[in-house]
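Colleague: Generate coordinates for the sequence data below:
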Amino acid sequence: MASSHLLHYDNYSHWELIVKFLFVEGRIPGASDTIITFTSYPLASSLFVYYVADIVGFSSGTLLLGQFFLLFSCMYALFAVIRHRRIILTSALLCLVITVFNIFNIAIRMDNLLVDFLLPMVTLTGISGLISYQKNYWKMIIHGSLFFITLSLIKNSGIFFSLIVWSLLVFYLFRYCKKWKHRLLNILNSLVILGISCLPIILWNKHVKDTFSLSKHEVSVSAYETLFGEKGHAIIELIIHRFIDKSFSFSTLAFQGIIEINLILLISFLVIHFVVKRKNSLLSILVFTDLMIIFYYVGMLMMFLLSMPTQEALNLAGMNRYASSIVILAWGILGISLAREIDLSLFEQNIQKRNYKSFKNVSTKKIYQFSSLSIIFLSTLLALSEANGINYNNLNYSKTDPGLFSKITGDVMTPNNKKYLVVTTSKTNVADFYTAFVGKFYLFSPHVNAMENFVMSFSSFKKLLNQYDYVVI
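Modeller: Next up, the predicted model:
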C-alpha cells in the first residue's frame, strides 16, 4: 500500500483533493475555495487521513496507509464476535468473508480514499461491538452513539448505515430488561441517544448552508426540488426502468452477491435446524438482511431521482459502486451470524472444557479440520488476488493521467489561480472530466481545462491559447 498510487476518478474530484487542501491550508474549505466541488461532504475520514499525512508526510502511499489503518482496524474488530478464539473454524470463516469483500469491492478496491468500502466496514465494527457488549448496558450505549456519529460524518449516505447500528442498539436495549416498564424506558433512552447523536451532522449541515450559497449533493429540500424539477415525467420513468433492470440483472456483481447471501443463509438455517437439530436465528437474519437491502435500493433510486443531475441519473452513475456497499455489509452480517451459529452448534458448549478431544466423534473432527484448512487456503488465494490486482495497477501507473501529470508537472503544493490548458489524446478522459480533475489536483488550481480536439482555424486556435497561462502537453 505504501508504494501504491491513487487512480480512481473520485480521488481527484474530491477525496484526495480535500486531504491535500487540509494538509496545505490547515483549515476546512470556505466559499472562496472553488477548487473543492463537493463542499457538502462531511470530513470524518478525510480528517483522519489528513492527520496521518500531517504526522508522516504527504504522499499517495501515506494517504493510502491512513485509509488502510481505518479499514484494517474494522476488519480486526469483526473478530470480537467470536466466543472462543481458539476455534480456528470461526476465525477462518471471518477471514474468508473479509477476503470475499474484495470480490464485491472491485469497483472501489482498497487502493483509494473512497468511503464506499469504509461505510459498511465501520457499520460492521459497530455491529460487532454491540454484539460483544450486549451484556454491558453503558458500554452498548456509548459504543452505539459513537458509531452513529462516526458513520453520519463519513458521508451523507452514512445516515442509512448509522440507523442500522442504532436499530440493533434498540433491539439489545429492549431485550436487556425483562419488565415492560424498563423496556419502554430503554426505548425512550434510545430515542434521546438518537437525538443527541444527530447533533454533529445537523451542525455540519448548518455549516454547509451558512457557508455555501450552492453546494453539490447538499442535503436540503430546496436542492432536491430543483434537481427533481429538471426531470420530466418521461425521464423519471426511464430512470426507474433502467434502475430496476440493472438491479435485477444477473450480469451485475451486486445481484449475484445478494442471491448467494440468501442461498447461504437459507441452507445454513436448514442444516442447523434439521441436521444439527438446534434452533437458530439465521432465518430472522435473512429477513432482516433482505429488508435492509430493499430499503437501501429504494434509497439509491431516490438519490438518482432527487439529488443527481439528469444525465448522471440516466446513466445510473456509480450504481455498481453504491450497490457494492450494501452487499459488503450483507456479507459481513452473514459472516458474523454464521461464525456465532457454528460456535453455538459445536458439540462441546462449555468453553472451559474445549480441547482437541472435544468432538462428537472422529468424523466430525475430520470435517472440522478439513473445513478449516480449506477456508484458510481459499482466503489466502483471494487475498493474493487482491494484492496482485493492486500491483497490476501500480505497474501501469506511468501510462495513466495521474502518472503522466506526476512526471511532467510534479505535485504542486501551493494553491494558485493560474489557468492551464491540458492537451491529451484521450477523448474519453476529456469527456468525463477525468483529465481536468487530475490536473486540478496536481496543479492545485481550479482553472484547469482539458482538450483533445484542436481542429479549428489558426485565429481561433490563437484566441484559445490566449485564455491560458500555461499549456500542459
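Colleague: Please make it C-alpha for all contacts and neighbour counts, starting now.
Modeller: Fine.
Colleague: Val430 versus Val471, what's the distance?
Modeller: 15 Å (C-alpha to C-alpha, to the nearest Å).
Colleague: Just want to know which of those two has more residues nearby.
Modeller: Each of Val471 and Val430 has its neighbours counted (other C-alpha atoms under 10 Å); Val430 has more, 20 against 14.
Colleague: how near is that one to Leu314?
Modeller: Per C-alpha to C-alpha, Val430 is found 20 Å from Leu314.
Colleague: Over to Asn205?
Modeller: For Asn205, the distance to Leu314 equals 27 Å [C-alpha to C-alpha].
Colleague: What are the buried residues along the helix or strand hosting Asp245?
Modeller: Counting by DSSP states H and E, the element that carries Asp245 is helix 233-247. For helix 233-247, a neighbour-count test (16 or more other C-alpha atoms under 10 Å) marks 235-236, 239-240, 243, 246-247 as buried.
Colleague: closest to Ser374 among those residues?
Modeller: Set against Ser374, the nearest of the buried residues of helix 233-247 by C-alpha to C-alpha is Ser247 (32.6 Å).
Colleague: want to put them side by side, so please do this one too:
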Amino acid sequence: MYHDIEMYIVSMPYAEAILLDGSERYLSSMVILNLLLATMVLVVAMDRASFEQDVNKRGIRSFSNVITKNVYQLSSLVLMLFASILMFSEINGIKYNNTLGKEQLPVQLKQTAQQSTQYNHQKILLVDPHFNDVNNYYAGYVGRYYFFSDQVVGQENFMMSQAEFKNTIKQYDYVVLPEWHRTFTTMLEKTYYQDYKTGLFKVTKDGLQKVNKINV
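Modeller: Below is the predicted model of the structure:
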C-alpha cells in the first residue's frame, strides 16, 4: 500500500503533493493524540472508581461498591482483549507483507524493472496472468504510475496465432513480464524462439531484448 501511495504522490504536482502529505500527517497525529487522551481519561476514571486512593493499600475490597468493582474488572478484560487483537493483527500484517505481499503487482514490478520518475509516452505491454487484474484495469493503473507513462496496457489473453502475436508485440516499445505467463511464454518461444519468464524487454525486429529500465 505504501508503494501505491508513493506512485500516486509522484504523479501529482509538487505543491499539491506537499499539501496532501502535510494534511495526512496532521490528521494522523490528531487521531493518535485523541486516542492517547481518551485512554488517559479512561485510566483516570477507572482509578477513581476505587475507594482507596493509596495504591499500596488497595485490595479486593477497595472499591466504592460492587458495581464499580465489576466495571473495573470488565474494562480491564476488554482492554486486554483489544490489545491482544491489535497485536495479533499487526503480526499477521507483517507476515502478509513478508510472504503473500511479494505476489502483489507493485512489488513484482519493483523486482522486475527500475521505476520511472519522468513522464513519458512509451508504449508498454504489461503481461499479467491474472484475468481480474486486467479486467478491472488494476494492472494498467499500476503500470502507468510505476512507469510514469500514459501508454501502458495490461493484457492477459494471448490465445492467438503466431502472426497475431507478432503484430501485437510490434505495437509496443516495451514488454513487461512481472510474473510467469504460460501462454505468453509459449507464444514467445514459437514466434521468436526466445525463452523469457520474467523481466523488462525492449521490442526489436528480432524479438525481445532484456533491459533494466525504459529509455525516456
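Colleague: So after superposing, what's the score?
Modeller: Taking TM-score structural alignment, normalised by the length of structure 2 as the basis, the two superposed chains have a TM-score of 0.63; 170 aligned residues with a C-alpha RMSD of 3.4 Å.
Colleague: In structure 2, point out the residues matching the helix holding Asp245 of structure 1.
Modeller: The counterpart of helix 233-247 of structure 1 in structure 2, using TM-score structural alignment, is absent.
Colleague: Please, where are all the strands along the stretch 351-473 of structure 1?
Modeller: For the stretch 351-473 of structure 1, applying DSSP state E, counting those that start in this stretch gives strands covering 420-423, 448-451, 470-472.
Colleague: what's the average per-residue distance for the shortest one once overlaid on structure 2?
Modeller: Taken over the aligned residues, the distance from strand 470-472 of structure 1 to structure 2 averages 0.5 Å (mean C-alpha distance after the TM-score superposition for structure 1).
Colleague: Over which residues of structure 2 does that strand lie when aligned?
Modeller: Under the criterion TM-score structural alignment, strand 470-472 of structure 1 matches residues 174-176.
Colleague: residues making contact with the matching stretch?
Modeller: Here stretch 174-176 of structure 2 makes contact (C-alpha atoms under 8 Å, 6 or more residues apart in numbering) with 122-127, 169, 198-203, 208, 214.
Colleague: swap in stretch 119-127 of structure 1?
Modeller: Contacts with stretch 119-127 of structure 1, where a contact means C-alpha under 8 Å, 6+ apart, come from 71, 74-75, 77-78, 143-144, 147, 151, 154, 158, 161-162, 164-165, 168, 325-326, 328-329, 332-333.
Colleague: go again using 7 Å as the cut-off
Modeller: Residues from elsewhere that reach stretch 119-127 of structure 1 (C-alpha atoms under 7 Å, 6 or more residues apart in numbering): 71, 74, 77-78, 144, 147, 151, 158, 161-162, 165, 325-326, 328-329, 332.
Colleague: What is the corresponding segment of structure 2 for that stretch?
Modeller: So stretch 119-127 of structure 1 is aligned with nothing, judged by TM-score structural alignment.
Colleague: now stretch 56-63 of structure 1
Modeller: Using TM-score structural alignment, stretch 56-63 of structure 1 finds no match anywhere in structure 2.
Colleague: I'd like to know how far the aligned partner of Leu105 of structure 2 in structure 1 sits from Val430 of structure 1.
Modeller: Using TM-score structural alignment as the criterion, Leu105 of structure 2 maps onto Asp401 of structure 1. Per C-alpha to C-alpha, Asp401 of structure 1 is found 11 Å from Val430 of structure 1.
Colleague: again with Pro415 of structure 1
Modeller: 23 Å.
Colleague: So in structure 2, which helix runs the longest?
Modeller: In structure 2, assigned by DSSP state H, the helix with the most residues is helix 14-48.
Colleague: what's the distance between that helix and the middle of its chain?
Modeller: Once both centres are worked out by C-alpha atoms, centre = their mean, to the nearest Å, helix 14-48 of structure 2 turns out to sit 23 Å from its chain's centre.
Colleague: just stretch 85-100 of structure 1 next, same as before
Modeller: Offset of stretch 85-100 of structure 1 from its chain centre (C-alpha atoms, centre = their mean): 22 Å.
Colleague: which stretches of structure 2 form helices?
Modeller: Using DSSP H, the helices of structure 2 run over residues 2-10, 14-48, 66-98, 105-112, 131-135, 138-147, 162-170, 182-192.
Colleague: how about a markdown table for the buried residues of helix 233-247 of structure 1, with distance to Lys440 of structure 1 added?
Modeller: A markdown table is the format used below for the buried residues of helix 233-247 of structure 1 (distance: C-alpha to C-alpha, whole Å):
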| residue | distance to Lys440 of structure 1 |
| --- | --- |
| Ile235 | 33 |
| Ile236 | 33 |
| Ile239 | 31 |
| Ile240 | 34 |
| Phe243 | 32 |
| Lys246 | 33 |
| Ser247 | 34 |
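Colleague: what's the closest of those to Ser128 of structure 1?
Modeller: Ser247 (28.7 Å).
Colleague: And for that closest one, nearest residue in space, chain neighbours not counted?
Modeller: Phe255 (6.6 Å; C-alpha to C-alpha, 6 or more residues apart in numbering).
Colleague: The one you found and Ile326 of structure 1: what is the separation?
Modeller: 11 Å.
Colleague: between these two, who's got more neighbours?
Modeller: Neighbour comparison, Phe255 of structure 1 and Ile326: the larger count goes to Ile326, with 25 against 18 (by other C-alpha under 10 Å).
Colleague: Looks to me like the more buried one is in a helix.
Modeller: Yes: counting by DSSP: H, G, I helix; E, B strand; the rest coil, Ile326 of structure 1 is part of a helix.
Colleague: Other residues contacting stretch 149-156 of structure 1?
Modeller: Stretch 149-156 of structure 1 is contacted from outside by 41-45, 119, 158-159, 161-162, 197-198, 200-201, using C-alpha under 7 Å, 6+ apart.
Colleague: Nearest to Arg58 of structure 2 among the helices of structure 2 would be which one?
Modeller: Relative to Arg58 of structure 2, the nearest member of the helices of structure 2 by C-alpha to C-alpha is helix 14-48, separated by 10.9 Å.
Colleague: residues of that closest one that come out buried?
Modeller: Residues Met46 are the ones in helix 14-48 of structure 2 that count as buried (16+ other C-alpha under 10 Å).
Colleague: distance between stretch 115-125 of structure 2 and the chain's centre?
Modeller: Its chain's average C-alpha position is 21 Å from that of stretch 115-125 of structure 2, according to C-alpha atoms, centre = their mean.
Colleague: likewise stretch 69-79 of structure 2?
Modeller: From the chain centre to the centre of stretch 69-79 of structure 2 is a distance of 37 Å (C-alpha atoms, centre = their mean).
Colleague: Quick check: it compared with structure 1, mean distance?
Modeller: Its aligned residues in structure 1 lie a mean 2.3 Å from stretch 69-79 of structure 2 after superposition (mean C-alpha distance after the TM-score superposition for structure 1).
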